[in-house]
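S.K.: Sequence plus the predicted model coming up.
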Amino acid sequence: MTNMYETGLDKCAANYQPMSPLSFLKRAADVWPERTAIIHGSLRRSYGEFYDRSRKLASALQKRGIGKGDTVTVMLSNTPPMLECHQGIPMLKAALHSLNTRLDAAIIAFQLDHAESKLVIVDREFSAVMKEALAIAKVDPLVVDYDDPDYGDDAPYPKGEMIGSLEYEALVAEGSDDFAWSLPDDEWDAIALNYTSGTTGNPKGVVYHHRGAALMAYNNTVHAAVGGGAVYLWTLPMFHCNGWCFPWTLALTGSTHVCLRWVRAKPIFDAIADHGVTHLCGAPIVMSMLIGAADEERRDFPQNVIFNTAAAPPPGSVLAAMADAGFEVVHLYGLTEVYGPSVVNEWKSEWNTLDREERAAKKARQGVRYAGLEDLGVLDPDTMEPVEADGQAIGEVMFRGNIVMKGYLKNEEATQSAFEGGWFHSGDLGVMHEDGYIELKDRSKDIIISGGENISSIEVEDALYKHESVASCAVVARPDDKWGEAPIAYIELKSGHQPDAEALKQHCYERLARFKVPKDFIFEEIPKTSTGKIQKFKLRDRSKDEA
């Protein structure tokens, strides 16, 4: 039975439009047409130009036969075309598929086929691996090269050959200046595709919708403190969770994108000093790079710089050092399936009175849900009941709300499993504190069970990071005849330090229960992803082989 609020009050064009982040750029071009939107080397592009070029790109793609339901794949660095693709491709109601620039040819070919890519835009830096991938793939997309005029004479990698049938600027030139784009037919329509796994097992193509991307843009303005006139430096790869949706966010407040092709300490400090950068994002490894920079790489800057960090919990020592260096660290947490970070360590003013170590402990917690996330919990995955909020009981961190993915592309089984019980299952293990803040303890696959006791690899790593010689570390399980599993530590040392397993062991004895202290210390370079996340699966596999 209907009530009076459901009679004669239907949706219509006047009172309902699909929510989409695409409307933000149009508004920015209307309000701030002359304001600088993009800085890249010698290039300066206004919001009016940014909007016009995005429309021309959409028009050119339409002329090339791209439309709703199609996938356009890009393999680009953090450059202006990447920003234009985030706008122009969804203006056509197509989906943007951003490739991780460090993938090998076999995985690229798998993604091209699984995504049924119709067109590929590739930076010349990555043309060799793309050429190899296209030779393997079954699809036969139109290939467009991007030849960056600001590649730089000091580039660490030479440009590759042109492998496409036309260059990116020629493609944009094909578009019409007056192209009439439109919002999606439904805000639930796909806007982007991001992969989280390789070529074996269940393909994990995470599908984002327009509504979630728009809500994340609003969330970023609040929780990442991206206010009006912000200057954002692209240290986070835009291919990673669509750059945590920041390519769409900055238009909300007319903020400036500062592009950065290679993440190195000197260019970061130069950008902060020269362009007045106020915000950047990245994994803890980027923080380590900054605080470990040589004197000749550093620059002084007067402004406060907010550093939004996610991935593994930052070691307390790194957080404290960043504060000393003038960076305000905002600790975030999330996954690709929830559009990147969707949990924030909401800082409380009363915590400022705590001593240095206590503040660092508070800062290392993941925190509470974004305003745009309806629910966040730590649940027993068997009973789906919340664990006790005592900071000790371990459960699985779960999410639900409008900033959770549509699901996994062409994989209903994996989607249903991920959403079992009405929650998105993260696979991360954590605790809920009495104040409602969550804290990660490990990935479910990273917990070490030694003699029947659970050992959090994160806890052991945090202890190791407190040693002055440790630049990076990873603790994994090694099969053990007596204990079943035993922790071992892989260590990267800071410059000027020598391997000293005994010193590290004594350091751990002072901070951990004895059964948690690594049984072995291996000193070598630790494998990482392009976003700085340590690839523990490689170390786990190696430790099993060695055992």
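M.R.: Nice, thanks for sending it over.
S.K.: contacts and neighbour counts: CA atoms only from here.
M.R.: OK.
S.K.: Could you find the closest non-adjacent residue to residue 300?
M.R.: Closest residue to residue 300 apart from its sequence neighbours, by Cα to Cα, 6 or more residues apart in numbering: residue 273 at 6.6 Å.
S.K.: Taking the centroid of this protein, which residue is nearest it?
M.R.: Nearest to the geometric centre of the chain sits residue 240, at 4.3 Å (Cα atoms, centre = their mean).
S.K.: Which strand or helix spans residue 538?
M.R.: helix 536-546 (DSSP states H and E).
S.K.: List the buried residues for the one helix or strand residue 359 maps to?
M.R.: Element membership for residue 359 (DSSP H and E) is helix 356-363. By neighbour count with 16 or more other Cα atoms under 10 Å, helix 356-363 contains the buried residues 359, 360, 362, 363.
S.K.: Comparison target below:
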Amino acid sequence: MHPILHAQARPDHPAIVMAGSGETVTYGELDRQANRIAQLLRARGLKRDDAFAVLMENHPRSLELVWGSQRAGTMMVPVATRLTAPEIAYILEDSDSRLLVTSAAYAGVVAEVRKLLPDLPVLVMGGGDGEDLDAAIAAQPDEPIEDQAPGLTMLYSSGTTGRPKGIRPAAPPTNDVTAPVALMGLATMGAGMPADGSMVYLSPAPLYHAAPLGWCSTVHRLGGTVVVMEKFDPEAALAAIEQFKVTDSQWVPTHFVRMLKLDQAVRSKYDLSSHRRALHAAAPCPVPVKREMIEWWGPIINEYYAGSEGIGMTLIKAEDWLAHPGSVGKAIYGKLHICGADGEEVPAGTDGLVYFENEILPQYHKDPGKTAEAMHRDGWMTIGDIGHVDADGYLYLTDRASHMIISGGVNIYPQEIENLLVTHDKVMDAAVIGAPDADLGERVVAVVQPVDMGDAGDALEAELRDFLGRELSRIKMPKQFDFRPELPREANGKLYKRELREEFAAKAAGTD
């Protein structure tokens, strides 16, 4: 199954619908646009394996570019829209991108990128300073190029703990652009997504991120309709499920928290009866949050654990999660190994570094050192998560190894504290970090986004300390609370703790 085949069989079936505007692209239109984009890439001198970057908001063009690249055999490099000009320029240079495709919405940052990379060609959707993307596409024929080949996508790590690194996937095993990919089988057999073209899939997250991009592409391979939210809003997401009769969706825990904070009258306002399957991933979901979501939506919420590296995946369905609360499931792709600091596998119930054993593993682009650092001596790979398996083989994630706080010689995992904080009625979001401390080495700091900033202050801090004290030992209790109207969280749910740690480190050093 592939959009090419769906365009032949059902050219008028909706492939893309924008939730806000209602703009619709049919499979026939997607096919023609993808061919024109492949023609454009060739006309601009991009051959198979050549890279080009995409910096764009959620828009039909984003997915059209995916399928154009998938016919030209090129390496598409999605760029996070939150990044600064130097960060974007670094990715463009590091990936050897020969072209930047962007939008007038990012004219300001692109102008700064142009100063850093004056020789890089730029195509701009929506006019502005640069060659017009839509005009360039329209000028191309809509027939397939002669040398079609499946393309690749090189995602960059989110940079939440340091400079992002390109994750270069293995080369496609075939030149057949319509050949099935691994995620199709995982989607149908694992997540239960239908392969008959009846699926209506809601994507509330930014399309430059691995999961939305991967799952939207999979839905297109299965012949379904992708409903794309221009930007996540909790009530608008519920309205979209009702309006478009959404059957499938994917979320991150932050989305769940935002929806659960809605008034009950708003939550019960919308008809969600079409909704059959809801996937979530990206970060461990607090047990009370997921339990409440299952009570609200029913046992349709399935969770998986994977990474942009694509080294493995676990999956757990709602009924199994209720029997193993907090687990992210059993491995359905790759083989799990949990290892201690010495590289030896640890017993069930013992925390260690999570590795996947797989025949096909990626490499970090231009960084053999980082690739080697992620590898076990037996050839397994990790993305840096700490966790354990229980006696039944279910995986539980503790935290990212890089997020661990060492305070007074004690290892503290902030995820546990964050998961408790966001269940408090007055807390919208929370980040827990280690800040430099002369006595302890690091002190635990909770950076909290209240539901209402009017509540911020000593009284709320005392309330939160009392709330946490019922569950946490004293060593884990934050030494400091910092209240803010917003946290540096990416729209895909990733929290940029690096920014917070750097801020507190600068304050400690007196350089702020």
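M.R.: Received, thanks. Keep in mind it's a predicted model, so treat the numbers as computed, not measured.
S.K.: thinking again about what came up before, what's the burial count for the residue nearest to residue 300 of the first structure?
M.R.: Here the count is done by other Cα atoms under 10 Å, and residue 273 of the first structure has 16 residues near it.
S.K.: So what does it match up with in the second structure?
M.R.: Here residue 273 of the first structure is matched to residue 242 in the second structure, going by TM-score structural alignment.
S.K.: Could you report the distance from that match to residue 17 of the second structure?
M.R.: Remark: distance between residue 242 of the second structure and residue 17 of the second structure (Cα to Cα, to the nearest Å) = 14 Å.
S.K.: Next: residue 412 of the second structure.
M.R.: As judged by Cα to Cα, residue 412 of the second structure and residue 17 of the second structure stand 44 Å apart.
S.K.: Which one of those two is surrounded by more residues?
M.R.: Per other Cα under 10 Å, whichever of residue 412 of the second structure and residue 17 has more neighbours is residue 17, with 23 against 19.
S.K.: so which strand or helix has the more buried one?
M.R.: Using DSSP H and E, residue 17 of the second structure sits within strand 14-18.
S.K.: helix or strand right after that strand?
M.R.: strand 24-26.
S.K.: so that next one aligns onto which residues of the first structure?
M.R.: Aligned by TM-score structural alignment, strand 24-26 of the second structure falls on residues 44-46 of the first structure.
S.K.: quick one: the matching stretch to the second structure mean distance?
M.R.: Mean deviation of stretch 44-46 of the first structure relative to the second structure after superposition (mean Cα distance after the TM-score superposition for the first structure): 2.2 Å.
S.K.: quick one: contacts of that stretch?
M.R.: Stretch 44-46 of the first structure is contacted from outside by 33, 34, 35, 36, 37, 38, 39, using Cα atoms under 8 Å, 6 or more residues apart in numbering.
S.K.: give me that answer again for 6 Å
M.R.: With contacts defined as Cα atoms under 6 Å, 6 or more residues apart in numbering, stretch 44-46 of the first structure is touched by 34, 35, 36, 37, 38.
S.K.: go on, stretch 244-263 of the second structure?
M.R.: Residues outside stretch 244-263 of the second structure that contact it (Cα under 6 Å, 6+ apart): 199-202, 234, 274-282, 285, 493.
S.K.: mind checking the SS state of the match of residue 273 of the first structure?
M.R.: Look at residue 242 of the second structure: counting by DSSP: H, G, I helix; E, B strand; the rest coil, its state is helix.
S.K.: which residues in the stretch 251-400 of the second structure form strands?
M.R.: According to DSSP state E, counting those that start in this stretch, the stretch 251-400 of the second structure carries its strands in the segments 277-280, 301-305, 313-316, 330-333, 335-339, 352-357, 363-364, 381-389, 395-400.
S.K.: Please tabulate those strands in CSV and include distance to residue 37 of the second structure and mean neighbour count as additional columns.
M.R.: Shown next, in CSV, are those (distance: least, Cα to Cα, whole Å; neighbours: other Cα atoms under 10 Å):
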stretch, distance to residue 37 of the second structure, mean neighbour count
strand 277-280, 31, 21
strand 301-305, 33, 24
strand 313-316, 32, 23
strand 330-333, 33, 19
strand 335-339, 38, 21
strand 352-357, 36, 24
strand 363-364, 28, 20
strand 381-389, 34, 22
strand 395-400, 39, 22
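S.K.: okay if I get those as TSV plus distance to residue 36 of the second structure?
M.R.: Output for the strands of the stretch 251-400 of the second structure, formatted as TSV (distance: least, Cα to Cα, whole Å):
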stretch	distance to residue 36 of the second structure
strand 277-280	33
strand 301-305	36
strand 313-316	35
strand 330-333	35
strand 335-339	41
strand 352-357	39
strand 363-364	31
strand 381-389	37
strand 395-400	42
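S.K.: picking that back up, kindly provide the distance from the match of residue 273 of the first structure to residue 236 of the second structure.
M.R.: Distance from residue 242 of the second structure to residue 236 of the second structure, counting by Cα to Cα: 10 Å.
S.K.: Count the neighbours of the counterpart of residue 171 of the first structure in the second structure for me.
M.R.: Matched by TM-score structural alignment, residue 171 of the first structure corresponds to residue 136 in the second structure. Residue 136 of the second structure has 15 neighbouring residues, counting by other Cα under 10 Å.
S.K.: so what's residue 420 of the second structure up against?
M.R.: So residue 420 of the second structure contacts nothing (Cα under 6 Å, 6+ apart).
S.K.: Map it across to the first structure for me.
M.R.: Aligned by TM-score structural alignment, residue 420 of the second structure pairs with residue 463 of the first structure.
S.K.: One more: residue 296 of the second structure?
M.R.: So, by TM-score structural alignment, residue 296 of the second structure is matched to residue 325.
S.K.: Which residue comes closest to that match once chain neighbours are left out?
M.R.: residue 291 (7.2 Å).
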